[in-house]
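Undergrad: Got a predicted structure here, sequence first:
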Amino acid sequence: MTDRKMLRLGGFFSVPGNHLAGWRHPDAIPTYDMDFQGYAHITQVAEAAKFDCIFFQDTVGVSGSRALARGERARAKLSRTVKLEPTATLAALAMVTEHIGLVATATTTYNEPYNIARRFMSIDHISNGRAGWNLVTSQIEDESENFGFDQHMPHAERYERAAEFYEVVTGLWDSWEDEGALLRDKASGIYMDRDKVHFLDHVGKHFKVKGPLNITRSVQGWPVIAQAGSSEAGRELAARTADVVFTAQTKIAEAKAFYADIKRRAAKYGRAPEDIKIMPGLTPVLGATTEQATANYERLQALMPDDVALLSLSHISGGLDLTKFPLDGPLPELPPSNAAKARQALIVQTARENNMTLRQIARHTAAGTGHRVIVGTPDYMADEMQKWLEEEAADGFNVVCNHYPRPFEDFCTQVVPELQRRGIFRSEYEGATLRENLGLRKPENRYQRAARLKEAS
């Protein structure tokens, strides 16, 4: 048995591809966005490689739909948000997998806590303890009009609502005590022990929810909770609530600072550093040699017109029309964004530090949506991942590919074996649940904890 720190790996499935022009690549299968068999294939590839989990981002709208409605057809080219609804997809994937964790996004901005609590706990039961909920606030403004609003509520209010949403969902997940609540005793005719079923009776600023949830706790207690915000409000919410933090970090110094900050903040909520796993996004562009990998990257970039690249900045532009600025001039000063504040700050910093033109930062962003793009050989990629792990810049990575399925298959068959050879990634799953494989504790039922503490006092 070794005490060596081990990498965590997630497969971030941004079908048909994370790169804005990736779906046009000769090896790409663009129909993966609506093909369940494609989802199943890449999930099974990830499970064969012993990934901790797969992860589906979600958007409850079509990116660019507002522009299309205004007749701006060029701006609507960004729309790649046609995909299967992720929670329904997770339930289906649970039937064709055995070990891998199944994580999906559900926004707290345009959902209700009871529905989300029931949906994810159902998936957790169906998968025997492998579900995870990526708790996010909505970003793209195109979503708001699908729910009766002209625009998002302010950023701070979205996070305030999210924090209360988390309290309601996790409170509902604890409605039933782990032992003896659901009896189903045929002889006595007693179906449940009402003393072990708890009403939440939540009354807050955003929600009024009585409970209890009409589904019991799962074998892992709660689904794993992921969080993806990196703004000040996002970091605080992550430190308080998240088991896993998905983030966009491109430089090791900044990644180390983010890592340390989240772990430090967690302490004030009574959480240990190991209670949170930090997993930045990583986009691999592989080649047998550095030259081949670079050629592969340049071939991909050549597929992307400048106008499409520019649209990759639309969600962080603060409403500024970037088409009115010269492409070979600097990135203009951006108004504050009500969408993705941390992502806007990252992109502006990258442009300023590297003296990039508007064209260059647009193409850079479109290639990785802000995540780190690593171009090189499998050995070089393993070197970089090991360095970030050992220097506490990351606990693992969320692998997000430019198109599917070939780049992900190549990562699993070329990079993962090298990580295993180095002894920093598993060769077999350690446990049966997602929490066990991530090295996370099972949450204690809050009502049982309260009774235990009362008895101890």
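TA: Structure received.
Undergrad: From now on I want contacts and neighbour counts done on CA atoms only, so please keep to that.
TA: Noted.
Undergrad: Touching stretch 102-112 from outside, list them.
TA: The contact list for stretch 102-112 (C-alpha atoms under 8 Å, 6 or more residues apart in numbering) reads 53-58, 86-87, 90, 93-94, 116, 130-138, 147, 158, 161-162, 165.
Undergrad: take a look at this one as well, against the first:
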Amino acid sequence: MAKQIVLNAFEMTSAMHNSHGLWKHSESKRHRGYKDLAYWVKMAKLLEKGKFDAVFFADVLGVYDTYKQSKIPSIKDGLQIPVNDGAFVIPVMASVTKHLSFAMTVSTTYEQPFGNARRFSTLDHLTDGRIAWNVVTSYLPNAARNFGLKDMVKHDKRYEIAHEFLEVSYKLWQASWEDGAVVEDKEKGILVDSTKVHEINHSGEHFSVEGPHLSEPSPQRTPVIYQAGTSEKGRAFAAQHAECVFVGGPTAERIRFYANDIRRKAQEYGRNPAHIKVFCFLTVIVAETSEEAEAKYEEYNKLWSADAAKAQFGGASGYDLDEYAKQDPSQSFEFKKTEHGHYKAASLTKDASKKLSIKEALERLEHIDRNAVIVGSPVAVADQIQQHFEESGVDGYNLNHLVTPSCLEVFIELVIPILQDRGLYKKEYKEGPLRQKLFSHDSSTLPDDHPGSRYRAGSLLASSQ
């Protein structure tokens, strides 16, 4: 069977998400509906109709406040604020779908592994194994202050913490409960066989957890692990732990470079690179004709908020673009390492198709970047998606939607059938939990080559004796 596109809807339980200023559009229902269960029920049914593999819920723990050294530009345009906790809408969406899965973002820098493990086990139970964890290390200075820290944890240190966080999580999910621990023996009066439930007694540099895990094993035991990162540390972390990796880049060639690098690193860690799915972002403006699509693009541009775009770039990169605007506009816009994330910065510097001046870099954020959006008729859009899919080597996409839900509705109506007819997209879902749907190893639990599998119940106990 030919390789088919895996498709996630890029979402957030917030008023706006990566569609700066477009809350003003007459068809936008997100900024009012995001806090209503009925909105998410309709969204779930729409996405399952379109055979989407998952909803990918992004999240933040603070306000973007690097641009102009102020929170005002972000708050004014609803840049990922107000935002609710996505964990609470997932069971509702799962209750009205059978196959649609859910990836939820949780930070390893500010959360604790014990509580997080129970949260994901609970969600995995309630969704019948349709849950994934997008592992992030968080980069907003405001988030650090919200959790009682004076300064952000350094970029590389955040990944050190993340490695240990995953180690504790694997012990809780894999080692704490043996298969068959829940016996329901009415004659002996035993619901759970205590000899098959174990403390993990983890004592490390950042975490100390006795256990046992409070939840019995869920359908996948460990949620599917998602991760995004283009820095050296980020790619190494993804190669070691992630089953689904998000990479960014301005060209198919650059995305292929990152994808190949992660797969190569995964092999060095003893993993099968076929057990990693690589994703990138996809933004589409489609209409019945190319002329109508171009008119939509112009309409969206008129509503675009450059300030919100610059605020997001600043928070993600650590670059205050208001300060850059005061410099010589002809100077080169160069990459500089900060303690924030590296993806956004790289997109306009070392990953850009050509070296940009400060003026050119700032102009990229003044409007919807045409280089980052596919605009056209259904056939033209499908052609470009197919070309990118084949040239980049990715396995799928995180689909942005500028006006919600109309952009999703039109994409499902006009583009999905063409991709299906070309054999590039499934017509029916594969049965089973998310991990079985995604991979050919046909297991709902971690494959043997994944580092988390070495903590399976019994193996950890045996190694400590």
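TA: Noted; the coordinates are in hand. Being a predicted model, the structure only gives us computed values, none of them experimental.
Undergrad: What's the TM-score once they're superposed?
TA: These two chains, once laid on top of each other, score a TM-score of 0.90 by TM-score structural alignment, normalised by the length of the first structure; 450 aligned residues with a C-alpha RMSD of 2.9 Å.
Undergrad: so of the contacts of stretch 102-112 of the first structure, which ones are in strands?
TA: When the contacts of stretch 102-112 of the first structure are checked against strands using DSSP state E, the ones located there are Cys53, Ile54, Phe55, Phe56, Ala131, Gly132, Trp133, Asn134, Leu135, Val136.
Undergrad: Which of the residues you listed sits closest to Phe408 of the first structure?
TA: Here the nearest of those to Phe408 of the first structure, counting by C-alpha to C-alpha, is Ile54; it sits at 11.8 Å.
Undergrad: To what extent is the residue nearest to that closest one when sequence neighbours are not counted buried, counted in neighbours?
TA: Among residues not flanking Ile54 of the first structure along the chain, Gly11 sits closest, at 4.4 Å (C-alpha to C-alpha, 6 or more residues apart in numbering). A total of 27 residues lie near Gly11 of the first structure under the criterion other C-alpha atoms under 10 Å.
Undergrad: check contacts around Gly11 of the first structure.
TA: The contact partners of Gly11 of the first structure, taken as C-alpha under 8 Å, 6+ apart, are Ala46, Phe51, Cys53, Ile54, Phe55, Asn398, Val399, Val400.
Undergrad: now do 7 Å
TA: Residues counted as contacts of Gly11 of the first structure (C-alpha atoms under 7 Å, 6 or more residues apart in numbering) are Ala46, Cys53, Ile54, Phe55, Asn398, Val399, Val400.
Undergrad: Next, find the distance separating Glu112 of the first structure from Glu157 of the first structure.
TA: 16 Å (C-alpha to C-alpha, to the nearest Å).
Undergrad: Residues touching stretch 157-167 of the first structure, excluding its own?
TA: Thr108, Thr109, Pro113, Thr137, His206, Ala233, Leu237.
Undergrad: if we go to 8 Å?
TA: By C-alpha under 8 Å, 6+ apart, the list of residues contacting stretch 157-167 of the first structure reads 108-109, 112-113, 135-138, 204, 206-207, 233-234, 237, 241.
Undergrad: after superposition, how close is it to the second structure?
TA: Superposed on the second structure, stretch 157-167 of the first structure shows a mean distance to its aligned partners of 0.7 Å (mean C-alpha distance after the TM-score superposition for the first structure).
Undergrad: Where in the second structure does that stretch fall?
TA: Residues 157-167 of the second structure are the counterpart of stretch 157-167 of the first structure, counting by TM-score structural alignment.
Undergrad: And that stretch, how far out from the chain middle?
TA: In this view, stretch 157-167 of the second structure has its centroid 18 Å away from the chain centroid, taken as C-alpha atoms, centre = their mean, to the nearest Å.
Undergrad: Flag every buried residue along that stretch.
TA: Counting neighbours by 16 or more other C-alpha atoms under 10 Å, one finds that the buried residues in stretch 157-167 of the second structure are Arg158, Tyr159, Glu160, Ile161, Ala162, Glu164, Phe165, Leu166, Glu167.
Undergrad: which of the ones in strands among the contacts of stretch 102-112 of the first structure tops the neighbour count?
TA: Neighbour counts for those (other C-alpha under 10 Å) peak at Ala131, which has 33 neighbours.
Undergrad: My read is that it contacts Arg435, right?
TA: No: because the distance of 9.2 Å does not satisfy C-alpha atoms under 8 Å, Ala131 of the first structure is recorded as not touching Arg435.
Undergrad: Find the residues that touch each one of those two.
TA: Looking at what touches both Ala131 of the first structure and Arg435 (by C-alpha under 8 Å, 6+ apart), the common residues are Val224.
Undergrad: in the stretch 101-250 of the second structure, which spans are helices?
TA: Using DSSP state H, counting those that start in this stretch, the helices assigned to the stretch 101-250 of the second structure run over residues 113-126, 141-146, 155-170, 232-241.
Undergrad: can you tell which of those is closest to Thr251 of the second structure?
TA: Comparing those under C-alpha to C-alpha, the one sitting nearest is helix 232-241, at 18.2 Å.
Undergrad: counting contacts, what elements does that closest one pack onto?
TA: With contacts defined as 3 or more C-alpha pairs under 8 Å, 6 or more residues apart in numbering; DSSP states H and E, helix 232-241 of the second structure has these neighbours: helix 155-170, strand 224-228, helix 252-268.
Undergrad: try 7 Å this time
TA: Using 3 or more C-alpha pairs under 7 Å, 6 or more residues apart in numbering; DSSP states H and E as the contact criterion, the elements in contact with helix 232-241 of the second structure are helix 252-268.
Undergrad: which other residues reach the helix it packs on?
TA: 235-236, 239-240, 247-249, 273, 278, 388, 391-393.
Undergrad: rewinding a little: output the helices of the stretch 101-250 of the second structure as JSON lines; include the columns distance to Ser305 of the second structure.
TA: As requested, the helices of the stretch 101-250 of the second structure are arranged in JSON lines below (distance: least, C-alpha to C-alpha, whole Å):
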{"stretch": "helix 113-126", "distance to Ser305 of the second structure": "35"}
{"stretch": "helix 141-146", "distance to Ser305 of the second structure": "22"}
{"stretch": "helix 155-170", "distance to Ser305 of the second structure": "29"}
{"stretch": "helix 232-241", "distance to Ser305 of the second structure": "30"}
